[in-house]
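got a predicted structure here, sequence first:
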Amino acid sequence: MVVPLFGYLGTLPIRLWDESRLANNAFEMYDTGHVLVTTFEYSPDIWNTKPPLLIWLQAGLMKVMGVNEWAVRLPSAVAGLLTCALLLFLSLRYLKSFWFGFIAILVLITAEGYVTEHGTRTGDYDALLTLFTTLSALAFFAYFETKRIRYLYWVFAATALAVLTKSIAGLLFVPALGLYAIMRGQVLPLLKNKHFYIGLAGCLAAIAGYYLLREASSPGYLQAVWDNELGGRYLQVNENHPGDFWFYYYGFSELKLTAWYLLVPCGFAVGLLLKKDRMNRLAVFCAVVIVCFFLVISISKTKLHWYDIPLYPFLAMLIAMLVYTVFDWLRSLAWAHQHMRYNVWPFVFLFVLAINPYRKTLERTYTPEEHPGDKVFFDIGYFLKDALKGKQDITGQSLLYEGFNTHNLFYLYALRDKGTRLDFQDWTNLKPGERVIVPQEHIKQYVREHYDHEVVEEIGTITKFRIHGKKQ
């Protein structure tokens, strides 16, 4: 798990859109010490209306590790590790098998849609959300299996943490859990249990407490939550992210679970057919969670590729049911034990099955590279990363950039934190003697056409100019 989850986590520069927005939220919280209201450019952030649990973790890590990519991304990587630990814990305690958990983890960390950008490899909400939704669901399952009250409290605690991570997305497993309770005939016993109401009250208090405090500190917040996350996102296409009902299925089959997706129905069938009651019930539970969550996100009008990330631990368990059954059968072969000192066949099977998916995972994480279409766009990120390390001289210079620039703003914040000032500048009003850094070709062209200038240095797609004055 180490290389897929943690290896070279800081190699790629901060990504545009969500990761960079959250990174700037975290820096400003770290810089000001104000922990209740997330800000962007030091004003209350009404575009990103999610609660700040992830932001708190990132800001805390900036105090410990400094302002860098690791501080932004480490919570996601650790969440991935803990999610794997949950699968292993379930396997050891409930199925009494190390190897089932091992196989489920192997499937999970070789899923392109899980160990990826917006998943465990970047500072986005979804890996942390998946940790808490997985914990909540498995605790719910464990409660019905054992009737131990502590698991019921874990359900509500994890649900509260999921909501404080990504708002309403933390509740999207609730329909599946309700349906499973109906299928098990446990709705009335659950409703008669006083601990259910104590846990529910605690969960609601934690969630409502944050939202009400945030509204009191920044009036209009609750309306923004409604517009951006509830009616505004689920009932209509938001920010030009449409998709048909099968959007997520095509994602699994073509991009994000390509090595394993055909084994999902096979794993469910095997899980039902095995003469093992615990495996049967776990298969049914995983299937209910997967189908219900898939329906919820597929009916939504707004579609984004990472909305399905909470499904991956449950898909991994269904796939593991088939792989583990073959693995276990090979371990029990009598002739192998009679003719071989050590039965290697189950491990050969597992190696052959997993080596290609794992190799591809290592290629994506050990040596992460930009998509060819993105390389030019992110060149400025690599330049600013080098500047942060002292490898580029930016003293007394300004940055010219047009468009959404939160990925660059993070590095300007990080440089300022280290005592180096680099600001954005208006390229239509440059003064004689100014030195500017220009990554975008249309701005370079503007400088060439409108200013007497000198090219100081060219570094890849980055050009440094010294301005002598406007052309007459």
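Yes, it's here.

please count neighbours and contacts with C-alpha atoms only from this point.
OK.

contact partners for Gln397?
Leu422, Asp423, Glu434, Arg435, Val436, Ile437 (C-alpha atoms under 8 Å, 6 or more residues apart in numbering).

helices or strands up against the host helix or strand of the last one?
Under the criterion of DSSP states H and E, Ile437 resides in strand 435-438. In this structure, strand 435-438 packs against strand 397-399, strand 462-470, with contacts taken as 3 or more C-alpha pairs under 8 Å, 6 or more residues apart in numbering; DSSP states H and E.

adding distance to Tyr411, write those out as JSON lines.
Compiled in JSON lines, those are given as follows (distance: least, C-alpha to C-alpha, whole Å):
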{"stretch": "strand 397-399", "distance to Tyr411": "11"}
{"stretch": "strand 462-470", "distance to Tyr411": "16"}
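
for comparison:
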Amino acid sequence: MFSFFESQRLLFYYLGFLAFALAVLTKGIAGLFFGPVILIYALINKKLIGLLKNPHTYISFLGMAVLVLGYYFGREALNPGYLEIVSFNELGGRFEENLGSKKFGYWYHLEGFKNYRFAPWLLLALLALPLAYYSKDDKLRKLTTLSTLAVLVHFFVISSSSTKQPWYDLPMYPFLAMLASIPLWILYSALQKVNLYSFALSGKIIAFLLLVVVFRAPYQEVWDATYKPSEPPWNYETMGSEHFLFNVLYGKDNLDKAKVLHLGNNDHLRFYKKVLAQKGIEVELIEPENLQSGDVIVTCQAEIQSLLNENYRLELLNDSSVYRKYRILSANRKSPIDHR
């Protein structure tokens, strides 16, 4: 849409509406969160009336409606009640009620990107506003305005919702990244013009070194995450048993007839069960009520460890930072465990 405002080419206009349609088909009502941004941006640049008078606006909107409504009504025909569920989850329920998240305050997402998600770049993003305002580059000012509006509108919507999840703020980061890049671009452009000791390429070399210094840390993080992956401690509760099976797969640990005990969804464990089965290693995923004396158990969940300690005499075989391996010596109970 920004390209359309700058060039007035209808191709960009239709592509913009197509992008909105695909966003709605992908993420539901969240795909329209940036719709008000376009309207406000058009109003600021005195182009809103022109959009409303443009017949292509209504043609594009009609095409978008056909795509989106066709899908939703098609799903309703195949799965009666689908629209009711969508209405509750996306048109009010998730906004008015807390659905599946902890109770967080209004500024939860601000604290997130201020303290750790966008911490190194926040100052640069804030510097973009005054730098772009005083810039002679009209397109740079407009891009800054659009990106700022996108961040503010999206932040207001997700912060006003009763349901808050850590990933709700992700659509803001491309726009925050553009804002953070503006001071770097201005400095980079200025350094390219530097001419030290009559050496024509000195400015370009200095500008390149600036980029190396600035982006070394994030590229190092990407490298480490790719080639030296590590699980954050808060994931151990759900992913510890997966790490055990991963180590078994690559010969870093031995199964030794151990059974994996995990409450809740265990699709991530079933994946490794299938992969290991192809190598002739059978993994048994066991339920608490099926435990017997002599079983060797691998678990990573504190709830399971409490159940085991309450109901069995145990021998701790392995206490890693990620998972624990026990042998059940005998039972301290007369009836099956109730883990519900």
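Arrived safely, thanks for sending. This one's a predicted model, so the numbers in the text were calculated from it and none came from an experiment.

what TM-score do the two superposed chains give?
After superposition, the two chains reach a TM-score of 0.80 (TM-score structural alignment, normalised by the length of the second structure), with 327 aligned residues with a C-alpha RMSD of 3.5 Å.

that older thread, how about the strand holding Ile437 of the first structure, which residues are buried there?
Arg435, Val436, Ile437, Val438 (16 or more other C-alpha atoms under 10 Å).

the second structure: which residue goes with the last one?
Taking TM-score structural alignment, Val438 of the first structure has Val298 as its aligned residue in the second structure.

ok, that match - contacts?
Val298 of the second structure touches Ser241, Ala258, Lys259, Val260, Leu261, Tyr323, Arg324, Lys325, Tyr326, counting by C-alpha under 8 Å, 6+ apart.

now do His154 of the second structure
His154 of the second structure touches Phe33, Phe34, Asp169, Pro171, Met172, counting by C-alpha under 8 Å, 6+ apart.

count of neighbours near the aligned partner of the first one in the first structure?
Going back to what we said before, that points to Phe33 of the second structure. Aligned counterpart of Phe33 of the second structure in the first structure: Leu172 (TM-score structural alignment). Leu172 of the first structure is flanked by 21 other residues according to other C-alpha atoms under 10 Å.

give me the element the nearest residue to Leu172 of the first structure once chain neighbours are set aside is part of.
Using C-alpha to C-alpha, 6 or more residues apart in numbering and skipping residues adjacent in sequence, the residue nearest Leu172 of the first structure is Phe293, 6.6 Å away. Per DSSP H and E: Phe293 of the first structure is located in helix 277-299.

how big's the offset between that helix and the second structure?
Superposed on the second structure, helix 277-299 of the first structure shows a mean distance of 1.6 Å to its aligned residues (mean C-alpha distance after the TM-score superposition for the first structure).

keep only the contacts of Val298 of the second structure that stay in contact in the first structure.
Retained in the first structure by both residues aligned by TM-score structural alignment, their matches' C-alpha atoms under 8 Å are the following of these: Val260, Leu261, Arg324, Lys325, Tyr326.

now the element after the longest helix seen in the second structure, going C-ward?
Of all the segments of type helix in the second structure, defined by DSSP state H, the longest one is helix 202-227. Toward the C-terminus, helix 202-227 of the second structure is succeeded by helix 236-249 as the next helix or strand (DSSP H and E).

name the residues of that following helix that are buried.
236-246, 248-249.

map the residue nearest to Leu172 of the first structure onto the second structure.
Per TM-score structural alignment, Phe293 of the first structure is aligned with His154.

please apply the same query to Lys303 of the first structure.
Checking TM-score structural alignment: Lys303 of the first structure goes with Lys164.

neighbours of its match, how many?
Neighbourhood size, Lys164 of the second structure [other C-alpha under 10 Å]: 24.

pretty sure it is touching Tyr106, no?
No. Lys164 of the second structure is beyond contact range of Tyr106, at 9.2 Å (criterion: C-alpha atoms under 8 Å).

equivalent range in the second structure for the helix or strand where Lys63 of the first structure lies?
Using DSSP H and E, Lys63 of the first structure sits in helix 53-65. Using TM-score structural alignment, none of the residues of the second structure align to helix 53-65 of the first structure.

what residues sit buried inside that helix?
Leu53, Leu54, Ile55, Trp56, Leu57, Gln58, Ala59, Gly60, Leu61, Met62.

Trp56 of the first structure and Asn25 touch, don't they?
No. Taking contacts as C-alpha under 8 Å, Trp56 of the first structure lies outside contact range of Asn25: 9.5 Å.

name the residues contacting each of those two.
Residues touching both Trp56 of the first structure and Asn25 (C-alpha under 8 Å, 6+ apart): none.

in the longest helix of the second structure, what's buried?
Ser202, Gly203, Lys204, Ile206, Ala207, Leu210.

please apply the same query to stretch 139-147 of the first structure.
Ala139, Phe140, Phe141, Ala142, Tyr143, Phe144.

can you map out the strands along the first structure?
Taking DSSP state E as the test, the strands found in the first structure are 39-40, 43-44, 397-399, 423-424, 435-438, 451-459, 462-470.

and those strands, which is most packed in?
When these are scored by mean count of other C-alpha atoms under 10 Å, the highest mean neighbour count falls to strand 435-438 (a mean of 24).

that strand against the second structure, how far on average?
Averaged out, strand 435-438 of the first structure is 4.6 Å away (mean C-alpha distance after the TM-score superposition for the first structure).

stretch 203-217 of the first structure now?
Stretch 203-217 of the first structure sits 2.1 Å off on average (mean C-alpha distance after the TM-score superposition for the first structure).

how far out from the middle of the chain is that stretch?
Relative to its parent chain, stretch 203-217 of the first structure has a centroid offset of 24 Å by C-alpha atoms, centre = their mean, to the nearest Å.
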